[in-house]
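Participant: The sequence and its predicted three-dimensional model are supplied below.
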Amino acid sequence: MENFVVSARKYRPSNFKSVVGQGHITTTLKNAIKNNHLAQAFLFCGPRGVGKTTCARILAKTINCEHRTADFEACNQCDSCQAFNNNASFNVHELDAASNNSVDDIRNLVEQVRYAPQQGQYKVYIIDEVHMLSTAAFNAFLKTLEEPPKYAIFILATTEKHKIIPTILSRCQIFDFNRIQVNDICEHLKYIAGEEKIEAEEEALRLIATKADGALRDALSIFDLIVTFSAGNKLTYQETISNLHILDYDYYFKVVESLLAGSISNVLLLFDEILKKGFDGHNFIIGLSEHFRDLMVCKDPATVELIQVSDSAKERYLQQSQQANMSFLLSALSLCNQCDIQYKSSKNQRLHVELTLMKLAKLPHAISLAAVAQEETKKKA
């Protein structure tokens, strides 16, 4: 039986052009190689799962490649590239600072730096989770980091830049990695689904991309989970929301329809159905706030692009936003926000949400009465 390899490893980028959503980083690194402007120390910082260690490895492979391509990518054919791809390169050393964070560990590293590479131009030292080094270890590293041998390059990676002492920061070229956009993650998931011969609904992939919160590795882990759950070659939206236990946005459309119609009974019945399905009242009210925000964003054609949903869902948002006026949406957002803030301290949390829904159901009527009163005042004036 063939061993399963998770998508995050199987489809790990092997060159700069295959890195997702970090064009500003890859362009700068390629230009540094092209113009021979490589710094002696790099600091890659940003959220988890956005490609810091991957870019460090690609950079290490590319600068030692014997036959770089015309666009300054590694050839993946030469002895150096082959050794790197097989985890057998003597020129690339990776250190996990989370478990090797003492002065002695850094001293051993500094001792290794003294020896020139037997083959290739550079020895590259990748130190992951560098913020975990002790202050004494940082201080022991300072001199080597500032004036290493010409063949040594250090690449430090961290999710918490603020924990690194200023004397280290001042000796590195700092690269800030972005959270990856939902559209970029969705396109990458489509590519992987195609490679794996999996039929995937776009809404399901977009939901996974949204749930990942900008981390591609998280998105790939969720993708693998849903594919395993489906036990076939089809990945559907319904299976995705069922497995991730996410409330279908269809419920929010139904709730807002009932609110605009002023039907308290319908809203309370929908909320009861949501609770019976095992969803939390707090998560529901947060989701409803987000739904009102998306409807408000759809009121102006200039801001429609701010909602990152599929085209069919966007059409539904545009239709419902036309039915709700701006006064209703702003007031509804305010009420939902108050409910969210007070939820934890409420003794009867279900009743707390139900009261908010009752107020929301009476909002359209209250707004229309206020508009009539304003007109009457104008006439008298």
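Facilitator: Good, I have the coordinates.

Participant: For the rest of this, base every contact and every neighbour count on C-alpha atoms.
Facilitator: OK.

Participant: A helix includes residue 143, no?
Facilitator: Yes. With DSSP: H, G, I helix; E, B strand; the rest coil as the criterion, residue 143 is part of a helix.

Participant: OK, contacts around the spatially most central residue of the chain?
Facilitator: Among the residues of the chain, the one closest to the centroid is residue 214, at 0.9 Å (C-alpha atoms, centre = their mean). In this structure, residue 214 makes contact with 50, 179, 180, 181, 182, 185, judged by C-alpha atoms under 8 Å, 6 or more residues apart in numbering.

Participant: Save those as JSON lines, and put in neighbour count, secondary structure and distance to residue 294 too.
Facilitator: Compiled in JSON lines, the contacts of residue 214 are given as follows (neighbours: other C-alpha atoms under 10 Å; DSSP: H, G, I helix; E, B strand; the rest coil; distance: C-alpha to C-alpha, whole Å):
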{"residue": "50", "neighbour count": "23", "secondary structure": "coil", "distance to residue 294": "26"}
{"residue": "179", "neighbour count": "18", "secondary structure": "coil", "distance to residue 294": "21"}
{"residue": "180", "neighbour count": "21", "secondary structure": "coil", "distance to residue 294": "21"}
{"residue": "181", "neighbour count": "18", "secondary structure": "coil", "distance to residue 294": "17"}
{"residue": "182", "neighbour count": "25", "secondary structure": "helix", "distance to residue 294": "16"}
{"residue": "185", "neighbour count": "26", "secondary structure": "helix", "distance to residue 294": "21"}
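
Participant: Determine which two of these are furthest apart.
Facilitator: Taking C-alpha to C-alpha, the two most distant members of the contacts of residue 214 are 50 and 182; they sit 12.4 Å apart.

Participant: quick one: secondary structure of the residue nearest to the centre of the chain?
Facilitator: State at residue 214, reduced to three classes by three-state DSSP: coil.

Participant: ok, now how distant is it from residue 181?
Facilitator: Relative to residue 181, residue 214 is positioned 6 Å away (criterion: C-alpha to C-alpha, to the nearest Å).

Participant: Then residue 40?
Facilitator: 31 Å.

Participant: do the same with residue 246
Facilitator: Using C-alpha to C-alpha, residue 246 is found at 20 Å from residue 181.

Participant: this is the comparison structure:
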Amino acid sequence: MENFIVSARKYRPVTFDSVVGQQHITGTLKNAIHNNQLAQAFLFCGPRGVGKTTCARILAKTINCENISDKSEACGQCDSCISFQNGNSFSIHELDAASNNSVDDIRNLIDQVRIPPQVGKFKIYIIDEVHMLSQQAFNAFLKTLEEPPTYAIFILATTEKHKILPTILSRCQIFDFNRIRIEDMANHLAHIAAHEDIQYDQDGLHIIAQKADGGLRDALSMFDQIVSFSNKNVTYQAVIDNLNILDYDYFFKLTDAILIENPAQVLLTLNDILNNGFDGSHFISGLASHFRNLLVAKEPSTLKLLEVSESIRMKYLDQAQKSSTGLLLSALNIANQCEINYKTSKNQRLQVELALLKMCHLSSAIKLSQMGSIQLPEASEGLKKKRPDLAQAPSTPAPAVKPSVPVNEEKPSTYTSSAAPIATVKEQAVEPEPLNLPPKVKKGAWGSAKSSMPSLPDLNSIFDSKVEEDGGDEPSLVKGTEQEEISQEQFIQAWKVLATQIKKENRINLYTLMTAVPPKLVGNKIEVDVENMVQMDVLSTAKIDILNYLRPVLRNFSLDLHGVIMEHDLVRKPYTSQEKYQAMVQKNPLLETLRKELNLGLS
């Protein structure tokens, strides 16, 4: 027990070649040593646990080594190497800037720099967490860092590069350390496990590497913890139990239930996950990552982007073949929105359950969408044959024709859901009050005035056969070829009937606009006087509804509607004495003659 050393210290690299995942750094440092082109100051930046301080120690030891190998590595056997390994080197000094961050500490360091090394060629100072130095300490350190003695080398290490003064950065060679790849960490853990005679599972080591988030020191700490937990048997199950990690199997099981549209299984799986102590936000984030991995696995060329073990990669590949790209993209979007709204939701579990239920019905929604985008030949041809007849004789009744293929009522397709002739639909509608229409209009088409006129949406449905299909949901004008001459009396009568129906629908603003000033019919152009832009917007919004009623009723499909802003003559009351006098002169010009004869002025 007394001799136990944690893996992060026991297996700390001692040579450049043994550093994990930082080949671009170690290669540059080895070349600099080999070519004798060492800088006076180095700055090592990067996340925690990626090897900054380790590389600084290896560099310091190698620089002062008396027998550097051909590969620019320290021999580890000379007096300088042995004294450094024992921690009693007089030429290599380590300073913790977190606890020595004052100006006095930097002044003491500067005084030490003036003394040449007693052993070795260089005097090396490693300053860890250098961003913790105060502003005054940085300023005191500037001159020494810019022009140090020829035998002095400074190696600075920090995790927060942005906190260091630009004047310090400009005096250093900067090396940015990367996060260590998952594959490299897993292989390093496997090497340690083999050396320590520990049984391990490759999937378990990958989970440890993923949890470490690029930091090898964190990975080694978790590895030691799991070795103790599992009694030297690092399995996949032991790792997820000890580190409280959501198992891949949960996500694979959940996705299978979504693919077969089984909401009961989805909700039960979520309940198991929450009962095991996992947070809903953590779960939905993991599910989004799972869908992302499935999208990556859809293409063999991108399969290498999955940072998982080989067995898990095969599971992703198998499930990706069963899933459509559209479903995965939609599910990923739902999961992303749920994650965004999770923290602000009062009922967070309901937020997650609602997202999962939406995912369960994605397959049905995609199928309905595909059905809606398919135009059936028989039905479309039948409609094309019907429309010319309807345009010529809209009031002629004809027997209803059923479509040869059933149409989904929830998701309308590109053809109409009923192929019944227009006259049949007209007879089923509630008729308006009779109008004095041209002789060609038969009363049978509209019926008698037994009830009030139907609402505008119902009238629109009557003329569905003449509506241009724009592919959108916005209302469009009915079309036709008839252009009957309209008398002013017929137009005003139809206008009043329409205004009465609009009043019953509680569209008071539009009713007031239509009845305030009688409209003018100039040829085929209807001009409505409006007082301001607000009324103009009301009229523009209702334009389609108005024309869709007036055109077929008056049998003139060239009618158009325009608003005309009325001009108001503004009369300004006289205010000043001059203005009052001018107003009086306009009423009686002799007043000006009297003023001039009497030589009067204005007060």
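Facilitator: Perfect, I can see it now. A quick note: this is a predicted structure, and the numbers were derived from the prediction, not measured.

Participant: Pull out the buried positions in stretch 118-128 of structure 2.
Facilitator: Counting neighbours by 16 or more other C-alpha atoms under 10 Å, one finds that the buried residues in stretch 118-128 of structure 2 are 120, 121, 122, 123, 124, 125, 126, 127, 128.

Participant: Name the SS class of residue 95 of structure 2, please.
Facilitator: If you use three-state DSSP, then residue 95 of structure 2 falls in the strand class.

Participant: Give me the number of neighbouring residues for it.
Facilitator: Number of residues near residue 95 of structure 2 (other C-alpha atoms under 10 Å) recorded here: 17.

Participant: Could you double-check that it sits in contact with residue 125?
Facilitator: Yes. Taking contacts as C-alpha atoms under 8 Å, residue 95 of structure 2 lies within contact range of residue 125: 7.3 Å.

Participant: Tell me how many other residues crowd residue 114 of structure 2.
Facilitator: By other C-alpha under 10 Å, 13 other residues sit near residue 114 of structure 2.

Participant: Aligned counterpart of it in structure 1, please.
Facilitator: Residue correspondence, TM-score structural alignment: residue 114 of structure 2 in this structure matches residue 114 in structure 1.

Participant: How about the contacts made by its match?
Facilitator: residue 149.

Participant: Next one: it from residue 60 of structure 1, what distance?
Facilitator: Residue 114 of structure 1 sits 18 Å away from residue 60 of structure 1, going by C-alpha to C-alpha.

Participant: likewise residue 372 of structure 1?
Facilitator: Distance of residue 372 of structure 1 to residue 60 of structure 1, given as C-alpha to C-alpha: 70 Å.

Participant: again with residue 297 of structure 1
Facilitator: Plainly put, residue 297 of structure 1 is 44 Å away from residue 60 of structure 1 if you go by C-alpha to C-alpha.

Participant: Settle it for me: which of those two has more neighbours?
Facilitator: Neighbour count, other C-alpha under 10 Å: between residue 297 of structure 1 and residue 60, residue 60 has more, with 25 against 19.

Participant: How far away from the center of its chain is the one helix or strand that one maps to?
Facilitator: Taking DSSP states H and E as the criterion, the element that holds residue 60 of structure 1 is helix 52-63. Here the centre of helix 52-63 of structure 1 is set off from its chain's centre by 21 Å, with C-alpha atoms, centre = their mean, to the nearest Å.

Participant: Strands along the stretch 51-200 of structure 2, start to end?
Facilitator: With DSSP state E, counting those that start in this stretch applied, the stretch 51-200 of structure 2 shows strands at 92-96, 123-128, 152-158, 173-176, 199-200, listed in chain order.

Participant: May I see these organised as CSV, with distance to residue 312 of structure 2 added?
Facilitator: As requested, the strands of the stretch 51-200 of structure 2 are arranged in CSV below (distance: least, C-alpha to C-alpha, whole Å):
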stretch, distance to residue 312 of structure 2
strand 92-96, 43
strand 123-128, 40
strand 152-158, 36
strand 173-176, 32
strand 199-200, 16
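
Participant: how about the ones you listed, which one is nearest residue 520 of structure 2?
Facilitator: Evaluated over these, closeness to residue 520 of structure 2 peaks at strand 173-176, with 78.4 Å, by C-alpha to C-alpha.

Participant: what stretch of structure 1 lies opposite that closest one in the alignment?
Facilitator: Applying TM-score structural alignment, one finds that strand 173-176 of structure 2 aligns to the residue range 173-176 of structure 1.

Participant: That stretch vs structure 2, mean deviation?
Facilitator: Using mean C-alpha distance after the TM-score superposition for structure 1, stretch 173-176 of structure 1 ends up 0.5 Å from its aligned counterpart in structure 2, as a mean over the superposed pairs.

Participant: Contacts made by that stretch with the rest, please.
Facilitator: Stretch 173-176 of structure 1 is contacted by residues 25, 39, 41, 42, 43, 44, 45, 46 when judged by C-alpha under 8 Å, 6+ apart.

Participant: Show me which pair in these is furthest apart.
Facilitator: Comparing the members of the contacts of stretch 173-176 of structure 1, the greatest separation, given C-alpha to C-alpha, is between 39 and 46, at 19.5 Å.
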